[in-house]
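**Student:** Quick one: sequence plus predicted model below, questions after.
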Amino acid sequence: MDELVSCPVPPEQRPLEEFQQLSESWFFSWPTGEVSSLKRSLLISWMLMLPLCTLVASGSLTLKADPPRLVVAGAVAALVLPLLLLVRQWLGWTYVMHRLLSESVDYEESGWYDGQTWEKPLSWRTRDLLVARHEVRPILSRLGRAMAMAAGLMLGGASLCQAL
């Protein structure tokens, strides 16, 4: 039935195609698979930042004299990169979710100056709604939990740094 619908939206700007592109992207595919792949990627980004953040924190005379606080401060600061990566992924997936749930599609034929809106037929809306609910919503939920965990680790580490 979709073959009968004449769609003026360029293929790369269709919500389902945007979903496919995000799913196949190296960066945005982290939360689509196993939870362990997202955790592993975030752990690697944290570990890459840990030596740099600890080195920067060692510039503080107060922290240099207190090695446990220095390590905790470096570990907390290194959580900023994973948190920023999660926020960027959340923004991308939220954009696709919005496009899938929308009843119309905003698109550009050749540039920013000729924006158009096309009303999705009922069959497209139904298909997009199913993808949004069963594919994108779990991804956003996983990202939300990961962001909450990273923020909690930052707050807990900052509290630990104060307590030491």
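**Tutor:** Great, that's in hand. Because the structure is a prediction, the values reported are computed rather than measured.
**Student:** all contacts plus neighbour counts: C-alpha atoms, from now on.
**Tutor:** Will do.
**Student:** in the protein, which spans are helices?
**Tutor:** With DSSP state H as the criterion, the chain has helices at 15-24, 35-57, 61-64, 67-78, 80-101, 122-131, 137-163.
**Student:** right, so those helices: which one is the most enclosed?
**Tutor:** helix 67-78 (a mean of 21; mean count of other C-alpha atoms under 10 Å).
**Student:** Give me the residues contacting that one.
**Tutor:** 46-47, 49-51, 53-58, 63-64, 153-154, 157-158, 160-161, 164 (C-alpha atoms under 8 Å, 6 or more residues apart in numbering).
**Student:** Grab the nearest non-local neighbour of the residue most central in space within the chain.
**Tutor:** Centroid-nearest residue in the chain: residue 89, 1.3 Å away (criterion: C-alpha atoms, centre = their mean). Distances taken as C-alpha to C-alpha, 6 or more residues apart in numbering put residue 28 closest to residue 89, at 6.0 Å, once the chain neighbours are dropped.
**Student:** now do residue 30
**Tutor:** Excluding the flanking residues, the one nearest residue 30 by C-alpha to C-alpha, 6+ apart is residue 38, at 5.0 Å.
**Student:** still on that earlier bit, measure how buried the residue nearest to residue 89 is and give me the count.
**Tutor:** Residues within reach of residue 28, counting by other C-alpha atoms under 10 Å, total 18.
**Student:** structure B:
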Amino acid sequence: MKPMRESSPQICPVPIDQQPVNEYEALKSAWLYSWGQVDLLSYGKNLTRLALLISFIVSPIASASFSVEKQPVQCGFLIVLGICLLLSLFVLRLMLGWRYVGDRLGAETVTYEESGWYDGQVWRKPLEVQTRDQLILRYQVNPVLQRWQNTLKLLGATMAIDILIWTIFRFLH
């Protein structure tokens, strides 16, 4: 009988669902988290649909704050601000999920629990596993993280411009 090499995946003590590569697979197949991997047009459509859904929540709040008949511009600026804010929180949550998996893929060790929170263990990844995980991180996870970060920057800029124009409009009227 030939002895198993220490780097053999068969002797990996980390439970299947806590292995970074399997966490990545689960994340990329999850409905909302997969949005970061679709083509740019589909990504934009998904965020636009979500923004429209959010507008149904934000619009009544904005119209209760400002009269649509008397202050339509202020009401519109508040709606845009609310949509961008809630959309940013949504994108931030998705980005943090991807970052968590990316951090686990990029680490040299894997922290895991065998049966509960009280028995945490650490497993050092063999070189082959580290190399595979680094490739997944570089070519699969990092582009998604970059897309989420760019989206947050765009939403932040939109909110800043919205607030600036709203402030200027307020002083002019």
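**Tutor:** The structure has been received and is ready for your questions. Since the structure is predicted, the reported quantities are computational estimates derived from the model, not experimental observations.
**Student:** mind putting the helices of the first structure in CSV, distance to residue 114 of the first structure included?
**Tutor:** Formatted as CSV, the helices of the first structure follow (distance: least, C-alpha to C-alpha, whole Å):
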stretch, distance to residue 114 of the first structure
helix 15-24, 19
helix 35-57, 39
helix 61-64, 56
helix 67-78, 43
helix 80-101, 19
helix 122-131, 24
helix 137-163, 31
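**Student:** Show me how far stretch 27-44 of the first structure is from its chain's centre.
**Tutor:** Centroid displacement of stretch 27-44 of the first structure relative to its chain, using C-alpha atoms, centre = their mean, to the nearest Å, is 10 Å.
**Student:** Span of that stretch from start to end?
**Tutor:** Start-to-end span of stretch 27-44 of the first structure (C-alpha to C-alpha, to the nearest Å) is 13 Å.
**Student:** still on that earlier bit, just checking, what residue in the second structure corresponds to the residue nearest to residue 89 of the first structure?
**Tutor:** Residue correspondence to the second structure (TM-score structural alignment): residue 28 of the first structure is matched to residue 33.
**Student:** Can you find the partner of the residue nearest to residue 30 of the first structure in the second structure?
**Tutor:** Counting by TM-score structural alignment, the partner of residue 38 of the first structure is residue 43.
**Student:** again with residue 99 of the first structure
**Tutor:** So residue 99 of the first structure corresponds to residue 104, using TM-score structural alignment.
**Student:** Please list all residues in contact with the spatially closest residue to that match that is not a sequence neighbour.
**Tutor:** Computed as C-alpha to C-alpha, 6+ apart, the closest residue to residue 104 of the second structure that is not its neighbour in sequence is residue 20, at 5.7 Å. By C-alpha under 8 Å, 6+ apart, the contact set of residue 20 of the second structure is 101, 104-105, 110, 133.
**Student:** Tell me the one of the residues you listed nearest residue 120 of the second structure?
**Tutor:** residue 110 (10.3 Å; C-alpha to C-alpha).
**Student:** Surely that closest one and residue 122 touch.
**Tutor:** Yes - with contact defined as C-alpha atoms under 8 Å, residue 110 of the second structure and residue 122 form a contacting pair (5.5 Å).
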